[in-house]
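A.B. asks: With the input below, show me the fold.
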Amino acid sequence: MIRGKFITLEGVEGVGKTTNLAFIKEHLEKYGIPVVVTREPGGTLLAEKIRHLLLDANSETVTEQAELLMMFAARAQHIKHVIEPALAQGNWVLSDRFTDATYAYQGGGRNMKVSTIEWLEHFVQGHLRPDLTLLLDAPVEIGMARVRNRAVIDRFEAEKVSFFERARRGYLLQMELHPHRIKLIKANQPLVEVQRAITETLRILLR
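C.D. replies: Below you'll find the model as predicted:
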């Protein structure tokens, strides 16, 4: 059986990942491609429990080290029980965030050592990397304006603008380091233009 493709969708808060995740799934299915949609942190029962702990704005203060380790603990479960089995069965996996988010949020936002993240990435993932990463990018103030309209704000969404500026720079740095894999989609365009750009980029894999 031909192994499936692994696509990830990245970006800071409010750039439209949820809307475009659904669009990508529908687009791929038009080609008869079986798609498994998942998210990080999350994707399995245990990983979703870790997600709740990470996003709970009312829990005890989470240290930067604990946050990083919990992200990778959830990822280990996600890879073992969802991503790898789906790819092996020939499904394409579409994930709302993956390890680039850790480089952006914990590396950039929290100013944690990139070397530590790299070590954990190799330890948890082995050789697994996305085949394509779509980075939805927009000025932070645009995304945060959308977030403020949400009924409930989680622990990350409550961070200061400066945190998200650092996270955005972290994402852009990842794109510079991995231009063959990470493709920039300007998310401050009208939705129809965003999705046109996504469709064009997906042709890389649909060939």
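A.B. asks: C-alpha only now, for contacts and for neighbours.
C.D. replies: Fine.
A.B. asks: So which residue is smack in the middle of the protein?
C.D. replies: When CA atoms, centre = their mean is applied to the chain, the residue found nearest the centroid is R97 (1.2 Å).
A.B. asks: Hmm, that residue is touching F6, no?
C.D. replies: No - under the criterion of CA atoms under 8 Å, R97 makes no contact with F6, lying 11.6 Å away.
A.B. asks: if I've got this straight, G14 is in a strand?
C.D. replies: No - G14 is assigned coil when assessed by DSSP: H, G, I helix; E, B strand; the rest coil, not a strand.
A.B. asks: Next, count neighbours for it.
C.D. replies: G14: 22 surrounding residues under other CA atoms under 10 Å.
A.B. asks: run this one through as well so I can compare:
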Amino acid sequence: MTGAGDTRPIAEPVEGLFVTFEGGDGVGKTTQAALLDAWLTGVGRTVVRTREPGGTEVGVLIRDIVLHHRGEVAPRAEALLYAADRAHHIETLVRPALARGEVVIQDRYLDSSVAYQGAGRVLGRDEVRELSLWATGGLLPDVTVLLDLDPASARERLDADDKPFDRLESEKEHFHARVREEFLSLAAAEPERFLVLDASLPPDELAAAVRARVEPLLA
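C.D. replies: This is a model prediction of the structure:
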């Protein structure tokens, strides 16, 4: 319920299912999203796979700025760019898919902004969260899968990929430690929405746990 002075938009009801994957870089979000997509498609559900930033044509341009721009991007500008991507993405892709009764599987959402910009950039959890809620009209996922892994192990995985690091992946270990702590704090505050999994477990075991959480919601 919003208070008398709260001007944040109230989320409109949706018919589909909204599942997001969160966690630090290198934890296996893309792998688990793909496995969930394959299973849902196999049981006859229409799935929309997307990501933030970069789930739309506008988002691709913003993604290039926030992750690959060679110059400096001020922390507050970074947070606003992510929010702009999110506002356009939800309005033009996610809400229409949910209205059609489809399952949206998304790699990163507002929890990433709270963790990376709110905690990692030290801009403040509440400020960044409120910005994203305003940008999206208050839309929250039905399930958020948090793949948890210590930053050192995640960095080993990224090193093994032998790909250039983006701006966030290149941050120091203490940055990623703050991000991880914030993700876990968010999950503890909303246990009904979050499914926290140990990302060091085998992919098939993780996928089974995700399916067990999502399956009852398909009815």
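A.B. asks: Provide the TM-score value for the superposition.
C.D. replies: The TM-score (TM-score structural alignment, normalised by the length of the first structure) is 0.94; 205 aligned residues with a CA RMSD of 1.3 Å.
A.B. asks: related to what we said a few turns ago, name the residues contacting each of R97 and F6 of the first structure.
C.D. replies: Residues touching both R97 of the first structure and F6 (CA atoms under 8 Å, 6 or more residues apart in numbering): there are none.
A.B. asks: Please give the number of neighbouring residues around the alignment partner in the second structure of G4 of the first structure.
C.D. replies: Residue pairing (TM-score structural alignment): G4 of the first structure is matched to G16 of the second structure. G16 of the second structure has 22 neighbours, counted by other CA under 10 Å.
A.B. asks: And G16 of the second structure, how far from A77 of the second structure?
C.D. replies: Per CA to CA, to the nearest Å, G16 of the second structure is found 32 Å from A77 of the second structure.
A.B. asks: and what of V128 of the second structure?
C.D. replies: For V128 of the second structure, the distance to A77 of the second structure - CA to CA - is 12 Å.
A.B. asks: Ok, S200 of the second structure next?
C.D. replies: 34 Å.
A.B. asks: of these two, who's got more company?
C.D. replies: For S200 of the second structure versus A77, the count of surrounding residues by other CA under 10 Å is larger for S200: 15 against 11.
A.B. asks: dump the residue contacts of the counterpart of A138 of the first structure in the second structure.
C.D. replies: Counting by TM-score structural alignment, A138 of the first structure corresponds to L149 in the second structure. L149 of the second structure makes contact with G23, G24, V27, R180, D198, A199, S200, according to CA under 8 Å, 6+ apart.
A.B. asks: which of those count as buried?
C.D. replies: Taking 16 or more other CA atoms under 10 Å as the criterion, what is buried in the contacts of L149 of the second structure is G23, G24, V27, R180, A199.
A.B. asks: Out of these, which is nearest to L123 of the second structure?
C.D. replies: Nearest to L123 of the second structure among these is R180, at 15.7 Å by CA to CA.
A.B. asks: nearest spatial neighbour of that closest one, skipping sequence neighbours?
C.D. replies: Distances taken as CA to CA, 6 or more residues apart in numbering place G24 nearest to R180 of the second structure, at 6.6 Å, with adjacent residues excluded.
A.B. asks: so where does the aligned partner of E130 of the second structure in the first structure fall, helix or strand?
C.D. replies: Under the alignment (TM-score structural alignment), E130 of the second structure maps onto W119 of the first structure. Here W119 of the first structure, judged by DSSP states H and E, is contained in helix 114-125.
A.B. asks: re earlier: farthest-separated two in the buried ones among the contacts of L149 of the second structure?
C.D. replies: R180 and A199 (12.4 Å).
A.B. asks: For those two, list the residues in contact with both.
C.D. replies: Contact criterion CA under 8 Å, 6+ apart; residues shared by R180 of the second structure and A199: D148, L149.
A.B. asks: Could you check how far L46 of the first structure is from E40 of the first structure?
C.D. replies: On the measure of CA to CA, L46 of the first structure and E40 of the first structure end up 12 Å apart.
A.B. asks: of the two, who's got more company?
C.D. replies: E40 (20 against 14).
A.B. asks: what does the more buried one align to in the second structure?
C.D. replies: Correspondence of E40 of the first structure to the second structure, assessed by TM-score structural alignment: E52.
A.B. asks: Ok, L205 of the first structure next?
C.D. replies: By TM-score structural alignment, L205 of the first structure lines up with L217.
A.B. asks: Same question for A22 of the first structure.
C.D. replies: Match for A22 of the first structure (TM-score structural alignment): A34.
A.B. asks: Aligned counterpart of G90 of the first structure in the second structure, please.
C.D. replies: Using TM-score structural alignment, G90 of the first structure lines up with G101 in the second structure.
A.B. asks: Next up, the contacts around its match.
C.D. replies: V14, E15, G16, L17.
A.B. asks: Surely the first one is in a helix?
C.D. replies: Just to be clear, that refers to V14 of the second structure. No - V14 of the second structure: not assigned to a helix; according to three-state DSSP it is coil.
A.B. asks: does it really touch A99, like I thought?
C.D. replies: Yes - at 5.6 Å, V14 of the second structure counts as touching A99 under the criterion of CA under 8 Å.
A.B. asks: For the helix holding W119 of the first structure, give me every contacting residue.
C.D. replies: By CA under 8 Å, 6+ apart, helix 114-125 of the first structure touches F72, R75, A76, I79, T99, T102, Y103, G107.
A.B. asks: Pull out the buried residues from those residues.
C.D. replies: Buried members of the contacts of helix 114-125 of the first structure, scored by 16+ other CA under 10 Å, are F72, R75, A76, I79, T99, T102, Y103, G107.
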